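1. I'd like to go over a predicted model; first the sequence, then the structure.
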Amino acid sequence: MKKVFSLVMISVLGGILTLGGYLLFFDNDQIFVQESPGIPAYTPVNMSSLPEAANADFTEAAGKTVNAVVHVKNMAITRNPFYGTREGRTLQGTGSGVIVSPDGYIVTNNHVIQNANQLQVTLNNNKSYMAEVIGTDPNTDIALLKIDAEDLEYLPFGDSDNAEIGEWVLAVGNPFNLTSTVTAGIISAKSRDLGMNNHPSSFIQTDAAINPGNSGGALVNIYGELIGINTAITSQTGTYVGYAFAVPSNNARKIVEDILEFGDVQQGILGIRGAQAANLPKELEVKISEGVYVYQVEEGSGADKAGIKSGDIIRKIDDVVINKFSDLTGYIGSKRPEDVVKVQVIRDGDNKVFDVRLTKYEVFQIKEIGLEVANATSAELKQRNISNGVKITRGLTPQMQNEQLYGTIIIAIDNEPVKNIEDVERIMNSRKSGDPISVTFVSPNGEKQKYVWR
C-alpha cells in the first residue's frame, strides 16, 4: 500500500513540475534575433502534387540539402596590446550558410558575419575555406559570401511566392555547433512583419525547430528547393519554442543578383504611403478590412504617373493578393527599379488596374543624428515656400522615431544649403568626426528651426 501511495505522489509531483515549467517557459514571449557571432540557379516550386502528411518522405530533400549547407565561423584576430604581436584567432560566433552556386557563392545572414575579421566556412565533408564578404543588406539581414572552390553541391532557389501555408518544410543548419542538423515542420504563415531594423519586413513563419546557430541556414520544401533563409526566432529564452522566421527565397535571390550585378541592393518602390485597411480611423469610413489604403502618392513616382490616387485601396499586385502591408512590401522587395507591376485597387467600390513602373528608392542615412532623408519634390518645396531641401523619411533611432519628423524638410547642414541627397552625403563625408552638426529644418507648417547636435 505504501508503495502504491508513493508512486501516486511521484506522478502528481511530476505533473505539477511539468505544468509549472510550461507556464514559466511560455510567459512573456518576445522577438529574439539569433546573434552569432555566376548568378544562382532558379527553379520554380512545384505545388501540384504535395504528398499528404502520412506519406511525406523527407529523405530526398534532406539528402539534397545537407551538403549545400555550411557552417560559418566568425573569427577575430587577437593581438598583444603591449607589443602588437599576433596571438591568434578568437571565435566570435557561429551560424550557417547556403551554397547557391557550384563556384562557391554562399548566402547567410548579415548578423552572422557582422564585424568579422575573418570568416571560416566548413562544408559537410569537413573541408574548410576562408570566405570573402561580397556584399550585405542589413535591412533584410542577408549577406553574400564567396569561397575559392569549384563543383560544389548547391541549392537552387525556389519560388517562395508559390509556397503555401501548411506545406511541409525542412530547416537545415548548425544549431549549437551541431553540424548538418535537419528539422521538419510546416509553413505556419507568410508575410510576417517583425519590425526588425525599424524597417518593414515580410518573413515566412515556420514551426520547424530553429535554434541559435541555424541563422543563415536553409528552409527547403520536400523537393529540396530553397524557399527561405532562416533568420530569427520568437522566444523568451533565446531557444526554439515553436516560432521561427525565414527571409523568402525570392527576396534573397533578388538581393544576391543585385549585389553581383550592381554592387549594392536596387530597391524599387511604388511611390505611395499607406496603411493596413483594417487599422484606419473610423472617420475615414472605409468598410474594407483587407488591403493597403493609400494615404499619399509621391509626386513623380510610378504610382503617380500610372494614376493611383489617395484613398485607393490596393488589393492585388500581379497575382499576389494584398491583405496587409507586409504582403505589399514583401512582394515589391523581390522587384527592382524599372520593373512594371499590375496594381489592382478598389476606388469608390470599383476595381481598377494600373501598370506601375517602379522607381528607385534613393535615400541617405545621416547616422550621426539618426535620420534618413530623400529628395524632396517640387510640390513639397512649393508648399513650404522654399527653393531647396531634402525631406526626412524616417528616424533611425527610437528617439528620432518618437519625434515624428516625416515630411520635415532639411534646407541646410552646417549652414550649407542642400538641394538633394548628394549634397547631404558630400557635406557629411567632408566634415570632421566629432564636430557639432547644425541642421536647419522647415516643418510641415512652414516654421523654420535650427538644431545643433554635439
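-> Now that the structure is in, tell me what you want to look at. The shown structure was predicted, so the numbers you read here are calculated from the model rather than taken from an experiment.

2. When you work out contacts or count neighbours from here on, use the C-alpha atoms and nothing else.
-> Fine.

3. Contacts for stretch 233-246, please.
-> Counting by Cα atoms under 8 Å, 6 or more residues apart in numbering, stretch 233-246 makes contact with 25-34, 203-212, 219, 228-232, all of which sit outside it.

4. From what I see, F441 and I409 are in contact.
-> Yes: contact status for F441 versus I409: in contact at 5.6 Å, counting by Cα atoms under 8 Å.

5. quick one, what contacts the spatially most central residue of the chain?
-> When Cα atoms, centre = their mean is applied to the chain, the residue found nearest the centroid is T140 (2.6 Å). By Cα under 8 Å, 6+ apart, T140 lies in contact with 201, 247.

6. how near is it to S201?
-> 7 Å (Cα to Cα, to the nearest Å).

7. Next, show the common contact partners of the two.
-> Between them, T140 and S201 share no contacting residue, judged by Cα under 8 Å, 6+ apart.

8. Enumerate the helices of the stretch 301-450 of the chain by residue range, in sequence order.
-> Counting by DSSP state H, counting those that start in this stretch, one finds helices in the stretch 301-450 of the chain at the ranges 302-306, 325-332, 378-383, 398-402, 421-430.

9. A further structure is provided below for comparison with the first:
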Amino acid sequence: MLKLCYLSLTILALSFAADAGRAEGDVRVPTSRADISLSFVPLVKEATPAVVNIYARRVVQSRSPFQDDPFFGNLFRDFGTSRPRVQNSLGSGVIVSADGFVVSNYHVVGQADQIRVVLNDRREYEARVLIGDEESDLAILKIEAEDMPHLDLRDSDTVEVGELVLAIGNPFGVGQTVSSGIVSGLARSGAAAGNARGYFIQTDAPINPGNSGGALIDVAGRLIGINTSILTRSGGSNGIGFAIPAALVAQFLDQARQGKTAFERPWAGATGQSVDAGLLDGLGLSRPEGVVLTAFHPASPLLQAGLRVGDVVVTVAGHPVNTPAEMLFRMSVQGPGRDVEMAFLRNGAETVVTVSLILPPEDPPRDARVLDDREVLTGMTVARINPAVLSELGLPLNLEGVVVLDPGRFGQRVGLRRGDILRRIDRFVVEGPGDVGPALRAAAPNVAIEAERGGQRLILRFRA
C-alpha cells in the first residue's frame, strides 16, 4: 500500500514537471496511459550531465611524533622520518554556468593541490578553486571550458516541505547515482555535521559519502541545494540529509565572478539567542519567535541602526528568523555593501529599521607582526584585535589586546594556540603587537607568558 501511494505521488509530481510550461496553479491528475508511463528518465537525462565527479589530491608532510620534543627529538632523530604523503578525496560537484563555474563542498576541495573534474561523458578537466569557505562548506571552482551543460539555480526560498526532489552524486565512488525523496524540512540550523554552520534544507533522499557537493534538484530540473552531509549513527544514510540552499550558492557565484578570492559575509557585530518559552515573560511576547540580541560591538551596524540589547529581531529582508544562524544566513545571501530591512520587537511593539551590511572593520589596524630569527618564538604571528580579527577567529565581541594568529613551530611547542590572547610576558604588559618581541627578549632565558584562552587564564613557563 505504501509503495502504491509513493508511486502515485511520483506520477503526479512528474505530471506537474511535464506541464511546466503551463500557468502556475494549473494542476491536473494523470488521466491517460501516456501520463501514467511518465518517469524520472527525461529529468535525469537533462540534469545529470551537469553533475560531475571531483577527485582532489593533496600532498601533506607526515611528521615524527618526537620531532618537536627537545629531548626525544634527538634520541629518535631517524625514527619516523618526515616524508610526503598523498591524501585523496572523492566528491561531487555541479556545473552552474556554461562558462565552467562549478560549485562543490569545501571539505571536498579545500586545500587541495590538484583537482580533477570528470563529467558523466568521461571528459576530464583540471580545476582551480576561486573561493573556498570552511564555515559555509562551499567552494566555487573554475574549469577552462565553454558551452558546458549546467543547472539553473532556483530561488530556494520558494521551496516547500513535501516537494519531490532528486539527489545526484557519486556515493562511495561507485559512479554517478540518482536517488529520490522529498524535502522533509526547512530552516535547519546547526544540524549539519562537519564545519558547516547555518541554514539547511533537509531531505530524505538518500545521501551517502561521495554525494557531498552533488545536486539536490526539483522536478523541473532546477538546483535547489548542494548536498553536504547526513545525520547518521551507522555511517550510512538514515533518511536525514542536509543541503546548502541555492540562495547562498548564488551569492558565492556572484562574488567569484567579481574576482573575490575569499567569501565576504556581512558582519552583524552582535550576539543573540533564540527566543524560547522561558524568555517570553521577560520580553513581553505572546509566543516564541525571533532572535533576542544579547551584546554588541561598539562598531556594530545593528547598533548604529538603533537596535539595543533585549530587542528581538523577527525578520531580515522580509524573511522570518528564529536562530542566530538563520539571521546570519539571511544577511549572507544579501551580500555586503547593501542595505537590508530588519523588523524587531521592543516592549511588544514592532519597528522596522534599515541596516547597512558591512564587512567587519579593520579599525584599529591589526598591525600583524611575525617574530623573526632574532626572537625567542621565531615564526609566531601576532596581531591587534579589531572587528575583522574577532570575526576571523570567532572570538567574543568584548575582547581587546593582542592575539596569536599563528603560534609557529616554537610557539606551539610551549603550548600557545591560534586565538590565544597575550596579556603579560613576565612583568611586561602586552599592549600592542610591537611589544611581544622586545618583551620576550627581555624575559629570556626564563620566560613566563600570561594568556587568555576561552575566557580562562593560563600561565606558560619555558626556558628559551
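-> Looks like it arrived, so ask away. Just so we're clear, the structure is a prediction, and the values are computed from it rather than from any experiment.

10. May I see the helices of the stretch 301-450 of the first structure organised as JSON lines, with mean neighbour count and distance to G173 of the first structure added?
-> Below are the helices of the stretch 301-450 of the first structure laid out as JSON lines (neighbours: other Cα atoms under 10 Å; distance: least, Cα to Cα, whole Å):
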{"stretch": "helix 302-306", "mean neighbour count": "20", "distance to G173 of the first structure": "41"}
{"stretch": "helix 325-332", "mean neighbour count": "22", "distance to G173 of the first structure": "24"}
{"stretch": "helix 378-383", "mean neighbour count": "15", "distance to G173 of the first structure": "49"}
{"stretch": "helix 398-402", "mean neighbour count": "12", "distance to G173 of the first structure": "33"}
{"stretch": "helix 421-430", "mean neighbour count": "15", "distance to G173 of the first structure": "40"}
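
11. closest one to M75 of the first structure among those helices?
-> helix 421-430 (30.0 Å; Cα to Cα).

12. Minimum distance to T359 of the first structure: which of the helices of the stretch 301-450 of the first structure has it?
-> helix 302-306 (6.1 Å).

13. mean per-residue distance, that closest one to the second structure?
-> The superposed helix 302-306 of the first structure is, by mean Cα distance after the TM-score superposition for the first structure, a mean 1.3 Å from where its aligned residues fall in the second structure.

14. and the equivalent of G235 of the second structure over in the first structure, how many residues sit next to it?
-> Under the alignment (TM-score structural alignment), G235 of the second structure pairs with G238 of the first structure. Per other Cα atoms under 10 Å, the neighbour tally for G238 of the first structure reads 18.

15. Also E126 of the second structure?
-> Neighbours around E126 of the second structure, by other Cα under 10 Å: 15.

16. Can you classify the corresponding residue of the first structure for it by secondary structure?
-> In the first structure, E126 of the second structure lines up with M130, judged by TM-score structural alignment. Secondary structure assignment for M130 of the first structure (DSSP: H, G, I helix; E, B strand; the rest coil): strand.

17. hang on, isn't M130 of the first structure packed against Q118?
-> Yes: in this structure, M130 of the first structure is within contact of Q118 by Cα under 8 Å, at 7.3 Å.
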